[in-house]
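**Student:** Sequence first, then the predicted structure:
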Amino acid sequence: MTRTYFVAGTDTEVGKTFVSAALLACAARQQLQTAAVKPVASGCEVTDEGLRNGDALLLQEAMTMDLAYSQVNPIALEPAIAPHIAAMEAGKRLDVSRMAGICRGVMSAGADLVLIEGAGGWRTPLGPRAFLSDLPRQLDVPVILVVGMQLGCINHALLTAEAIRRDGLTLAGWVANFAREGMARADENLATLRALLPAPLLGVVPFDEAADYRSAAQALDINPLMV
């Protein structure tokens, strides 16, 4: 049975891709087949094979299934700016239904675990009346929240969890990710989040200057996701 989760973040640059790759590596250690999709990515580089995004390439490396890049990152945008602005400048329309169709194709490919990684925070715009949060709503999949452990994270995490719930989706779990070192009162902030977030803590990922997602996988527990 395939289990699919949308990976959201409390903000941009909180380590969604790093944590997603670590979750995939954790699943692979349990002999599970994994796949991932980053439906839209800005900040792509021009290569001989077309536009390529570093985050999408990392997911492609971490997953066990062999998927074409176009399946992992169907919408690649060059400028490292908000996706809806990058798409507008490129003359492209970000269509949630098209993204959902590609995600469903990956979801039906036979993996045990599929992760669909968002961009930015929960309410990242795709257009005048569309948001990336419309994608997990259309797919009706539960959410994993990556909390970037930094000043303000409690407010961001609780507001995001509230928005997820109001959108009719389930917060299946969350990961505390120390994307930066030196957070003041880290233990106290973590204890507050554990008390207030209505979902299991899947792991606390310490700061790693080497950014090795395989090492980070050792700090995670995916068992609550696979029941």
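**Tutor:** Ah, there it is.

**Student:** When you work out contacts or count neighbours from here on, use the C-alpha atoms and nothing else.
**Tutor:** Fine.

**Student:** Which residue ranges of the protein form strands?
**Tutor:** Assigned by DSSP state E, the strands in the chain fall at 3-9, 34-37, 40-41, 45-47, 50-52, 75-76, 113-117, 143-148, 171-177, 201-205.

**Student:** what does the first one rub up against?
**Tutor:** Just to be clear, that refers to strand 3-9. The set of residues external to strand 3-9 that reach it, using CA atoms under 8 Å, 6 or more residues apart in numbering, is 15-16, 20, 107, 112-122, 136, 141-148, 225-226.

**Student:** do stretch 83-90 as well
**Tutor:** Residues from elsewhere that reach stretch 83-90, judged by CA under 8 Å, 6+ apart: 40, 41, 42, 77, 78, 79, 80, 93, 94, 125, 126, 127.

**Student:** one more structure, for comparison:
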Amino acid sequence: MQITRHQDLPSCFITATDTDAGKTFVSCQILKAWQQQGLKVAAYKPVASGAIWQHGQLVSEDALALHAVTKQPLAEINPYTFEAPASPHIADVDGAFAMDACLTHFRQLLANYDRVLVEGVGGWCVPLNEELMLVDLVKAMNLPVVMVARIGLGCINHSLLTIDRIRQDTDLYHGWIANRIDPDFNDAEANIQAIIDRS
């Protein structure tokens, strides 16, 4: 199912076909659509890698973009921030990520906000540490999963493979959103239709 009305989405988990598919851009659009309905909304990006130093503090550029919409404290949006632009299980050199603390934080957000949007890290098959994959976090949160498809060359393959894997891993798949990254990609509509027809 392709999602066309962001405002109709429930609290959800945003994943993507791959890194740089535009999860944060789409997440911001969903958050704004919720806000326009008068809802109190929160963004939660539990884990971010490839962060930058700003005013002596390591910050995620994704979290900064989410903060610009929700005005939440950065620490509330992104508790685990790693400098290396790598998979979390590599970037988290000190083993800081803790699933229990992550879920406690998430439940607090659910209790305090009307809608909560959780943004993943990278694509779907991402290790969080040596024992946990991203899907373990998604299952524990029990949120509908929305996939962002980077519309460009190769997007049909990447999208269908990711949708199939999400469906294999969990029964939480909710739908997908097309994100046209390259305005010069001439076959965007045909590619989107191909994904619709086959997913």
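**Tutor:** In hand now; what should we look at? On a predicted model such as this, the values are computed, not experimentally measured, just so you know.

**Student:** residues near the aligned partner of residue 45 of structure 1 in structure 2, how many?
**Tutor:** The criterion is TM-score structural alignment: under it, residue 45 of structure 1 has residue 52 as its aligned partner in structure 2. Neighbours of residue 52 of structure 2 under the rule other CA atoms under 10 Å: 17.

**Student:** Please apply the same query to residue 97 of structure 2.
**Tutor:** By other CA under 10 Å, the burial measure for residue 97 of structure 2, its neighbour count, is 19.

**Student:** Excluding covalently adjacent residues, which one is nearest to it?
**Tutor:** Spatially, and ignoring its direct neighbours in sequence, residue 97 of structure 2 is nearest to residue 80 (6.5 Å; CA to CA, 6 or more residues apart in numbering).

**Student:** repeat for residue 62 of structure 2
**Tutor:** residue 24 is the one closest to residue 62 of structure 2 (CA to CA, 6+ apart), at 6.0 Å.

**Student:** what residue of structure 1 matches up with the one you found?
**Tutor:** So, by TM-score structural alignment, residue 24 of structure 2 is matched to residue 17.

**Student:** show me the contacts for its match.
**Tutor:** By CA under 8 Å, 6+ apart, the contact set of residue 17 of structure 1 is 55, 58, 59, 117.

**Student:** Next: residue 49 of structure 2.
**Tutor:** 60, 81, 82, 83, 84, 85, 86, 87, 88, 91, 121.

**Student:** which of the residues you listed does structure 1 keep?
**Tutor:** Checked against structure 1 using both residues aligned by TM-score structural alignment, their matches' CA atoms under 8 Å, the contacts of residue 49 of structure 2 keep these contacts: 60, 81, 82, 83, 84, 85, 86, 87, 88, 91.

**Student:** Widest-spaced pair of these?
**Tutor:** Farthest apart among these by CA to CA are 60 and 87. That separation is 14.3 Å.

**Student:** how near is the residue positioned nearest the centre of structure 2 to residue 80 of structure 2?
**Tutor:** Centroid-nearest residue in structure 2: residue 119, 2.7 Å away (criterion: CA atoms, centre = their mean). From residue 119 of structure 2 across to residue 80 of structure 2, the span is 13 Å (CA to CA, to the nearest Å).

**Student:** Overlap in contacts, the two.
**Tutor:** With CA under 8 Å, 6+ apart, residue 119 of structure 2 and residue 80 have common neighbours residue 46.

**Student:** Give me the distance between the residue nearest to residue 62 of structure 2 and residue 64 of structure 2.
**Tutor:** 10 Å.

**Student:** cool, and residue 143 of structure 2?
**Tutor:** As judged by CA to CA, residue 143 of structure 2 and residue 64 of structure 2 stand 23 Å apart.

**Student:** next one: residue 101 of structure 2
**Tutor:** Residue 101 of structure 2 is 22 Å from residue 64 of structure 2, by CA to CA.

**Student:** likewise residue 135 of structure 2?
**Tutor:** Taken as CA to CA, the span from residue 135 of structure 2 to residue 64 of structure 2 is 24 Å.

**Student:** ok, back up a step: in CSV, list the strands of structure 1 along with distance to residue 213 of structure 1.
**Tutor:** Output for the strands of structure 1, formatted as CSV (distance: least, CA to CA, whole Å):
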stretch, distance to residue 213 of structure 1
strand 3-9, 16
strand 34-37, 15
strand 40-41, 20
strand 45-47, 22
strand 50-52, 20
strand 75-76, 23
strand 113-117, 15
strand 143-148, 14
strand 171-177, 12
strand 201-205, 10
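
**Student:** neighbouring contacts of stretch 97-107 of structure 2?
**Tutor:** Residues outside stretch 97-107 of structure 2 that contact it (CA under 8 Å, 6+ apart): 44, 46, 79, 80, 128, 129, 137, 140, 141.

**Student:** Identify the residues contacting the first one.
**Tutor:** By CA under 8 Å, 6+ apart, the contact list for residue 44 of structure 2 reads 76, 77, 78, 106, 116, 117, 118, 119.

**Student:** matching residues in structure 2 for stretch 119-134 of structure 1?
**Tutor:** When structure 2 is aligned by TM-score structural alignment, the counterpart of stretch 119-134 of structure 1 is residues 121-136.

**Student:** circling back to that earlier point, farthest pair in the contacts of residue 17 of structure 1?
**Tutor:** Spatial extent of those (CA to CA) is set by the pair 58 and 117 at 11.8 Å.

**Student:** since we're on the equivalent of residue 76 of structure 1 over in structure 2, how many residues are nearby?
**Tutor:** Matched across to structure 2, residue 76 of structure 1 falls on residue 81, judged by TM-score structural alignment. Applying other CA under 10 Å, we find 24 residues neighbouring residue 81 of structure 2.
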